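S.K.: sequence unavailable; structure follows:
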């Protein structure tokens, strides 16, 4: 159905926007601020960036029912990246992989195929997984925005659109 394709494309466009704006924010970061941590119980700026750029790839592995070990390996690979260009490339590649996976799904599978993550005892349909990836990335982009604001970076709402 055309409506399902349009909905899927709207969600993928939103993820495109989140990746573009996230990578623009990452490009503003001075390396001497990477150790910034708003509170002891929160991620450092560097840890947050590594998590954010891994969201598309990691969430895709999880929805594809990969095990915890494979997800941890991907996170370890991301932690080995030390340059903003590497972080940005990782997030863009993850977006490309999510887009490719979602676009190849037939409408029926997008709406009805359930996959179960290693950490839950029930599955979730692919459409909801795509929503989860979008909201997960958006959540951490907002955290990044706030971290940068707290460090005095010149960022505003226009950096999010």
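M.R.: Yep, that arrived. Quantities reported herein were computed from a predicted structural model and do not represent experimental measurements.

S.K.: when you work out contacts or count neighbours from here on, use the C-alpha atoms and nothing else.
M.R.: Fine.

S.K.: do a quick rundown of the strands in the chain.
M.R.: In the chain, the segments counted as strands under DSSP state E are 114-115, 124-125.

S.K.: in a markdown table: these, plus distance to residue 98 and mean neighbour count.
M.R.: Listed next are the strands of the chain as a markdown table, based on distance: least, C-alpha to C-alpha, whole Å; neighbours: other C-alpha atoms under 10 Å:
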| stretch | distance to residue 98 | mean neighbour count |
| --- | --- | --- |
| strand 114-115 | 15 | 17 |
| strand 124-125 | 15 | 16 |
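
S.K.: with distance to residue 73 added, can I get the ones you listed in CSV?
M.R.: Below are the strands of the chain laid out as CSV (distance: least, C-alpha to C-alpha, whole Å):
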stretch, distance to residue 73
strand 114-115, 21
strand 124-125, 23
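
S.K.: closest to residue 40 out of the ones you listed?
M.R.: strand 124-125 (33.6 Å; C-alpha to C-alpha).

S.K.: thinking again about what came up before, which one of the strands of the chain lies closest to residue 132?
M.R.: Closest among the strands of the chain, once you apply C-alpha to C-alpha, is strand 124-125, at 10.1 Å.

S.K.: in contact with the residue positioned nearest the centre of the chain, which residues?
M.R.: The chain has residue 55 as the residue nearest its centroid, 3.0 Å off, counting by C-alpha atoms, centre = their mean. Under the criterion of C-alpha atoms under 8 Å, 6 or more residues apart in numbering, the neighbours of residue 55 are 91, 94, 133, 136-137.

S.K.: please compare the first structure with the one that follows:
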């Protein structure tokens, strides 16, 4: 089914684009703004960036049915780095892992193999997981963009495309 591989490739291309544009935005952040928090109940800019860069690798661990402690360890390892390039490297590495995993999946497994995260009673097929990873990263990239706009960074929609 050539169409399945084309859809998989398009989703991976979009996720790769999100990683590249996120890296571009992260490089613009001044360390003095790491503590910025729009509301007391929201993440700081640094916490948001740490979460964003963890999305590919942590979501991959989740879909591979890793334990909650394994995922929390990954998040803690990422939180130890507050150097922009180190954080970007985490996201790029996670993207590479997602690409390898998804490209190696046979079409039948991509469409029909269900895996269950530790926090839900039901599972999702691998194709849906790839959509989830892509939209999850896009969501947090948009949050970061909004934080940066609020802080008066010179950014616009062209930083996203």
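M.R.: Ah, there it is. Because the structure is a prediction, the values reported are computed rather than measured.

S.K.: TM-score for these two?
M.R.: The TM-score (TM-score structural alignment, normalised by the length of structure 1) is 0.99; 161 aligned residues with a C-alpha RMSD of 0.3 Å.

S.K.: on that earlier part again, just the buried residues from the contacts of residue 55 of structure 1, in PyMOL please.
M.R.: The PyMOL command for the buried members of those (criterion: 16 or more other C-alpha atoms under 10 Å) is given here:
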select buried, resi 91+94+133+137
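
S.K.: quick revisit: how about the residue nearest to the centre of structure 1, what's its match in structure 2?
M.R.: Aligning on TM-score structural alignment places residue 55 of structure 1 opposite residue 55 in structure 2.

S.K.: how close does that match get to residue 109 of structure 2?
M.R.: Using C-alpha to C-alpha, to the nearest Å, one gets 22 Å for the distance from residue 55 of structure 2 to residue 109 of structure 2.

S.K.: again, but for residue 36 of structure 2
M.R.: Using C-alpha to C-alpha, we find residue 36 of structure 2 at a distance of 43 Å from residue 109 of structure 2.

S.K.: over to residue 154 of structure 2?
M.R.: Applying C-alpha to C-alpha to residue 154 of structure 2 and residue 109 of structure 2 gives a distance of 44 Å.

S.K.: comparing those two, which residue is more hemmed in?
M.R.: Remark: of residue 154 of structure 2 and residue 109, residue 109 carries more neighbours, 14 against 9, as counted by other C-alpha atoms under 10 Å.

S.K.: now do the same contact list for residue 44 of structure 1.
M.R.: Contacts of residue 44 of structure 1 were listed using C-alpha under 8 Å, 6+ apart, and they are 34-38.

S.K.: now it: closest residue in space that isn't a chain neighbour?
M.R.: residue 37 (4.2 Å; C-alpha to C-alpha, 6 or more residues apart in numbering).

S.K.: test my guess that that neighbour contacts residue 43.
M.R.: Yes - under the criterion of C-alpha atoms under 8 Å, residue 37 of structure 1 makes contact with residue 43 at 6.1 Å.

S.K.: in helices only, show me the contacts of residue 55 of structure 1.
M.R.: 91, 94, 133, 136-137 (DSSP state H).

S.K.: residue 9 of structure 1: which of those is nearest?
M.R.: Nearest to residue 9 of structure 1 among these, with distances taken as C-alpha to C-alpha, is residue 133, at 13.8 Å.

S.K.: what about the closest one, distance to residue 66 of structure 1?
M.R.: 16 Å.

S.K.: burial count for residue 62 of structure 2?
M.R.: Residue 62 of structure 2, neighbours per other C-alpha under 10 Å, totals 20.

S.K.: then the one 3 residues further on?
M.R.: For residue 65 of structure 2, the neighbour count with other C-alpha under 10 Å is 14.

S.K.: excluding covalently adjacent residues, which one is nearest to it?
M.R.: Counting by C-alpha to C-alpha, 6+ apart, residue 65 of structure 2 lies nearest to residue 117, which is 5.5 Å off, once chain neighbours are set aside.

S.K.: counterpart of that neighbour in structure 1?
M.R.: By TM-score structural alignment, residue 117 of structure 2 lines up with residue 117.

S.K.: what's near enough to touch that match?
M.R.: By C-alpha under 8 Å, 6+ apart, the neighbours of residue 117 of structure 1 are 62-67, 123.

S.K.: quick one: which two of these are the most distant?
M.R.: Taking C-alpha to C-alpha, no two of those sit farther apart than 67 and 123, at 14.2 Å.
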